[in-house]
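Engineer: have a look; sequence and predicted model below, questions after that.
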Amino acid sequence: MEIYLDANATTPVMAQARAAALATMAEDYGNPSSIHSTGLKARALMDAVRGRARQVLGAPTGQLLFVSGATEGIQTAVLSALSALRERRGAPDAPELLLYGATEHKAVPEALKHWNALLGLGLQVVAIPVGPDGRHDLGWLRDHAPRAGLVCTMAANNETGVISDLDGIAAALEGSAALWMVDSVQALGKLPLHLAQRRIDYAPFSGHKLYAPKGIGMLYVREGAPFTPLLAGGGQEGAQRSGTENMSGIAALGAVLAALQGGLGFKNPATLVGYRARLVDALQEAFPGLVFNAPLDLCLPTTLNFSVPGLSSKLLLDLFDAADVRVSGGSACSAAQAKPSFVLEAMGLPVWQTASAVRLSFGPAADADFIDEACARIRACGESLRDCCFGSTPGRVMPADGVTRFVVDAACCYLVADEQSRRCVVIDPLPEVNERLAQQIRCQGYTLAAVLDTHSHGDHASSAPELRDAARDLLEGGGATPLDPLGWPRGTEHISLGALSLTRLALPGHTEDSTAYLLRDAQGLRMAFVGDTVMPGALGRSDFVQSAPLAFGPSLRRLEEAVGPHGLLAPGHDYDQRAATTLSTECAGQPLLSRVLRGAMEAAAFAAAKSELEQGLGLTEYQTLACGARVAPGADTTSHELESAALHDLLQGPGGLVVVDVREPYEQRLSTTPDLGPDVHYQAVPMSRLLNALPSWLALPAETPVLFVCRSGNRSAYAAHALRRLGHAQSWNLAGGLALWPKPMPGLLDIDLAA
């Protein structure tokens, strides 16, 4: 059962609305502009819905137009207002400003900028500041209102649920000739608007935010307010909005308004506040330290916006989605851009809150059983995180063993751990994950043997001291062991981690002190952590004081001698989503040294370095340097998506099928993977631990298909690309991820998380 808690983005269509729409399509399908009986029936239906809408909105006068949705309504209102302002150009009292709330939906400022430019007005478009509570600065508005031609505010914010002080705004506009538009999308069904009792000139609404279908909305225009049609044509809607009316949408919206007016299924404010209180309790129990980003007493009772210290919004969205709980990181229109919330930024909240916010919203027709299940799922999410060491209590799932990778803006940090000895090392720590690392190490009772950098940093300080301070009680010897500048214990040839051991190899180039750490187990070399030594595009600048670009050639030769052409290399940066590489993969098609130097140097410096290297090494050596046996490049990495319908061919193939769930353990605990039959081998290998499994997949027979799955298909595409690039051509990701998997599934299989 899906628990949909993203009602501010859209809502399911109410049963009565579906029935009304279908009846209109089947029976009352006439064109309301036709004068025959079928057309007259359609006209009567449309007039009845308009009349009901007037009653619900408290708008007995003025125009009430049916439009496609809020965006069209906003465009129409802005065009109408700005067309009227254009007629006042040159007058002594001509306005200078177009004002909009700083937390307004992007549709508003974009419409203002568009029509301001198109009509050639040249007015200044300015955001009205908001306070930490998300409400408009009424003093600022009062000062600027006399110079404004149009003021745009919201009745309630779509991200935070903050309810605007409409009466306060009206008071601030006293004496101003400015027109006033109020985006009322989130207010419908949740707030009494009483439009006729306020000086609101324009109010757009959208049906799909309140159980009607997408594609139907309304625009209220106060009587006497200027109006310019956005759409001209056949003269429908009293020539105010041309185009044949969306009768099925209008009928559906009418059914919703009837249910709202009659209290059928819609809960009263007190009940909704009670529902919210129960969700608040569940969230605080699941996520200790959670912070709500807006005062609850100023918000819609159906909306909660929160952040959890140390947890990104992406992590929380993946977690909730695994539990079949649908929430959002902010406005649905901006969610795909993965940027911090501009709404919370405008409120002046700290960066960690703006970048990790989650919005939870339910509709006013939700019932108690729905809220019960939502609370249970939320608590399960919190328990899953605690079991995976997102907390102080010992975790019970997948203790750190082998290599775990953390990535922040393409920078890579590695935790190398041995479960049996309970010892670990951190390589190239990042400030953004230090707290998380210390928490995980402490939760699992590991000893931190060392915190290492692969090189010094010319443009920033290492965060290793910060991690050592945060985990001082976990450091071997209490942190008293003497260290070299990169964190290696002085006088130590290798760091023992039980069955694993680390040694180091000097690789000057990116910096004079660049180092690779070689990880070995009983079978030999497992992988090398090479910092910014090898990966093209990851090299960064080489013009720092400690840079040594001319030392790259000999360093790469030493690296090849130590790891061979096929040894797995873990980079310090991963801009191209390669996960890992090998020397043979990197130099297939051209000399590696040439590619590395080009990534680090300007053209003139590159030419000089190349000339010097050719003279010192010999041209032949230069061309083949670090290319080993010159293995052919890996399989094509651009075509790895597999539609679910094409799985049949893989299942019938001779190589068997390996299905790998790359979601993180806290997701895998809450969800399942499709059961494709007894001949399929399932593995749970989180993206953070992908490096551990790459060698075993590369050792599979060439014809064995490996299918990666995750929630959306993004992480699985990354994994498939990485494996293909390293040479296993039969690497695939499920297009669209498990989210697009056909429902119902043929069966469900619980994954062994210890696999």
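Structural biologist: Looks like it came in fine.

Engineer: please make it C-alpha for all contacts and neighbour counts, starting now.
Structural biologist: OK.

Engineer: hey, where'd the strands end up in the stretch 551-700 of the chain?
Structural biologist: Counting by DSSP state E, counting those that start in this stretch, the stretch 551-700 of the chain has strands at residues 569-571, 641-642, 657-661, 673-674, 680-684.

Engineer: pick the most buried one from the ones you listed.
Structural biologist: Highest mean neighbour count among the strands of the stretch 551-700 of the chain (mean count of other CA atoms under 10 Å): strand 569-571, with a mean of 26.

Engineer: chain center to that one, what's the gap?
Structural biologist: Chain-centre distance of strand 569-571: 26 Å, with CA atoms, centre = their mean, to the nearest Å.

Engineer: mind giving me the packing neighbours of that strand?
Structural biologist: Under the contact criterion of 3 or more CA pairs under 8 Å, 6 or more residues apart in numbering; DSSP states H and E, strand 569-571 touches strand 524-531.

Engineer: name the residues of the strand it packs on that are buried.
Structural biologist: Across strand 524-531, burial judged by 16 or more other CA atoms under 10 Å covers 525-531.

Engineer: ditto for stretch 312-332
Structural biologist: By 16+ other CA under 10 Å, the buried positions in stretch 312-332 come out as 312-314, 316-331.

Engineer: quick one: which of those residues sit in strands?
Structural biologist: Judged by DSSP state E, those include 325-326 as members of strands.

Engineer: so of the buried residues of stretch 312-332, which ones are in helices?
Structural biologist: Residues of the buried residues of stretch 312-332 located in helices (DSSP state H): 313-314, 316-322.

Engineer: just checking, Gly531 touches Ala516?
Structural biologist: Yes: the criterion here is CA atoms under 8 Å, and Gly531 meets it with Ala516 at 6.9 Å.

Engineer: between the strands of the stretch 551-700 of the chain, which one is nearest to Glu174?
Structural biologist: Nearest of those to Glu174, taken as CA to CA: strand 641-642 at 59.6 Å.

Engineer: what's the closest non-adjacent residue to Ala335?
Structural biologist: The spatially closest residue to Ala335, leaving aside those adjacent along the chain, is Gly329, at 6.3 Å (CA to CA, 6 or more residues apart in numbering).

Engineer: ok, structure two:
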Amino acid sequence: MNTTIYLDCNATTPVLPTALAAAQEAMGAVFGNPSSTHATGVQARQWVDAVRARAARVLGAGAGDVLFTSGATEGIQTAVLSALCAVRDRLARGEAVGKLLVYGATEHKAVPESLAHWNRVLGLHLELQALPVARSGRHDLAALRALAPRAALVCTMAANNETGVVSDLAGIEAVLQDVAPQAYWLVDCVQALGKLPLHLAQTRIDYAPFSGHKLYAPKGIGLLYVRPGAPFTPLMAGGGQEDGLRSGTENMVGIAALGAVLQALEEGGSFSSHSQMLQFRELLTLSLRAVWPEIIFNADFNDSLPTTLNFSVPGLPGSAVVDALGAVGVQVSAGSACSAKKAAPSYVLQAMGVPAWQAASAVRMSFGAMADADFIAAACARIARCGAGLQARAAAAEAMRCGPPLEADPAMHLVPAELADFFQQHPGAVLVDVREPQEHAADPQPLGCGRTALNVPLGSLESRLAEWLGAAPAPLVFVCRSGQRSQRAVHTLRHLGYAQAWQLKDADAI
């Protein structure tokens, strides 16, 4: 493929062009240390303050603090440390404090890992308790009502990174207000920025972390909102930057880039509207159903971000779907980026109670808020090409099993003496060695033909046919020692309508 259709934006996004330009300016013209008092430093300080003010407006932070971090994990760590240090102080004063650390069963792993870490380091010996979710993926509010009176800290998320399920934050807040006004509340807002309205000052959320690279800023920059009056303990002490909330020289490059993204978000025009994103999801859904009519979507669209589709295909592992889409240049993921390397079913889907096969074979397709109609149309066209390629592959598999008679056909043959002239006349032609890998490794220019060949063993031919049949056809010349396997390969392709396939006949005579 000449271009890649990137549909894994819940993992990360490309950098917004204006953000890239702002980062370059911060490395060039505005390179000062914001703590310096001379003109260069003051210029940098003014930029930092302007971005912070814009972030506060976008987040609806009101009088709350907004500090720059390296990303959501640091924000989560800082929030958990702050809440648990306050819990420790309250215990030391003999106050009644909840003994539970409650977190949503579908939270990003950064949350329970941070809870366990600081609970251990601070010696609090509190109990970690997963808050169950319903089949919809939303938190079980009845279970929360039972747990919250004993909770010191409650951690939920605004929207799930795997399924896109949007939490009922208003419902959670009502429960906490009613039965647990003493509990601190952390809300992971990473997937919410640019996709959901945010009015943090109008809520009782104590801490809300954000990550820039989920919305077209570079990696290594994030935000943490802290409600007025919420306890705070710095994770990083030192020179007193960020008004003593987070020491260390500010990441001017990341802050400048994030500021450009926030400006685009605040001014509008760069990002798709909610209604447009709903239309885009519908188009992608129709395209996927055309390829896999039996597809199952693992989250109700009514409760989910319009930018996220999590699905399973009966009878296919997630890796097979990822590979099939990847063959036509569409990049998606199996599960989340943080868990993709682990060969285990999705714990998010397991918590939702979906059947085991669905949790084990789930695929996530996610587009960004900058997607436009042309991009989605291109993605749908590529998905349709995937479907055509899969049909061709199925037909090829049948042809390989049953196949037409292997009668001699001179039109399919080249002899060694013709090979050089053939490649001169067809410069885009590909020599394909259908021998086994060990044979090819010992002789990558098979049988002395003087040209390096692409090795595709006959048993693996089916995996390449969808690619060949779905692309602009190039002449293919198949070779093996006996001629039997190369003859089968040529017959299969020609049987499927691929006319530009030849066999190098009498190759063992070279």
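Structural biologist: Ah, there it is. In this text the structure is predicted, and so the values were computed from the model without any measurement.

Engineer: before we move on, back to that, mind giving me CSV with the buried residues of strand 524-531 of structure 1 and columns for distance to Met154 of structure 1?
Structural biologist: Converted to CSV, the buried residues of strand 524-531 of structure 1 look like this (distance: CA to CA, whole Å):
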residue, distance to Met154 of structure 1
Leu525, 61
Arg526, 58
Met527, 56
Ala528, 55
Phe529, 52
Val530, 52
Gly531, 49
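
Engineer: of those residues, which is the nearest to Ala77 of structure 1?
Structural biologist: Taking CA to CA as the measure, Ala77 of structure 1 sits nearest to Gly531 out of the buried residues of strand 524-531 of structure 1, at 55.8 Å.

Engineer: how near is that closest one to Met181 of structure 1?
Structural biologist: 55 Å (CA to CA, to the nearest Å).

Engineer: could you do Ala42 of structure 1 as well?
Structural biologist: Noted for Ala42 of structure 1: a distance of 31 Å to Met181 of structure 1, by CA to CA.

Engineer: so stretch 46-64 of structure 2 corresponds to what in structure 1?
Structural biologist: Under TM-score structural alignment, stretch 46-64 of structure 2 corresponds to residues 44-62 of structure 1.

Engineer: quick one, strands of the stretch 251-400 of structure 1?
Structural biologist: Using DSSP E, counting those that start in this stretch, the strands of the stretch 251-400 of structure 1 run over residues 291-292, 303-307, 325-326, 358-361.

Engineer: for Ala81 of structure 1, find the nearest of those.
Structural biologist: Between Ala81 of structure 1 and the strands of the stretch 251-400 of structure 1, the shortest gap by CA to CA is with strand 303-307, which sits at 31.3 Å.

Engineer: how far off centre is that closest one?
Structural biologist: Centre-to-centre, strand 303-307 of structure 1 and its host chain are 16 Å apart (CA atoms, centre = their mean).

Engineer: likewise stretch 308-328 of structure 2?
Structural biologist: Going by CA atoms, centre = their mean, where stretch 308-328 of structure 2 is centred and where its chain is centred differ by 14 Å.

Engineer: okay, and it goes to which residues in structure 1?
Structural biologist: Using TM-score structural alignment, the residues of structure 1 aligned to stretch 308-328 of structure 2 are 303-323.

Engineer: other residues contacting the matching stretch?
Structural biologist: Contacts with stretch 303-323 of structure 1, where a contact means CA atoms under 8 Å, 6 or more residues apart in numbering, come from 8, 159-161, 276, 287-294, 296, 326-329, 352-353, 355-362, 377-378, 381, 435-436, 666-668, 670-671, 711.

Engineer: same check, this time on stretch 156-174 of structure 2
Structural biologist: By CA under 8 Å, 6+ apart, stretch 156-174 of structure 2 touches 10, 103-104, 106-108, 136-139, 141, 144, 185-192, 203-204, 298-300, 303-310, 335-336, 348, 364.

Engineer: okay, it sits on what stretch of structure 1?
Structural biologist: Under TM-score structural alignment, the alignment places stretch 156-174 of structure 2 onto residues 153-171 of structure 1.

Engineer: what number of residues lie near Glu267 of structure 2?
Structural biologist: Residues lying near Glu267 of structure 2 (other CA atoms under 10 Å) number 10.

Engineer: buried set for stretch 110-124 of structure 2?
Structural biologist: Across stretch 110-124 of structure 2, burial judged by 16+ other CA under 10 Å covers 111-112, 114-116, 118-119.

Engineer: got the contact list for it?
Structural biologist: 73, 76-77, 80-81, 84-85, 88, 101, 103, 125-126, 128, 155.

Engineer: with stretch 32-46 of structure 1 instead?
Structural biologist: The contact list for stretch 32-46 of structure 1 (CA under 8 Å, 6+ apart) reads 28-31, 236, 245, 247, 250-251.

Engineer: those residues in strands, which ones?
Structural biologist: Of the contacts of stretch 32-46 of structure 1, none are assigned to strands by DSSP E.
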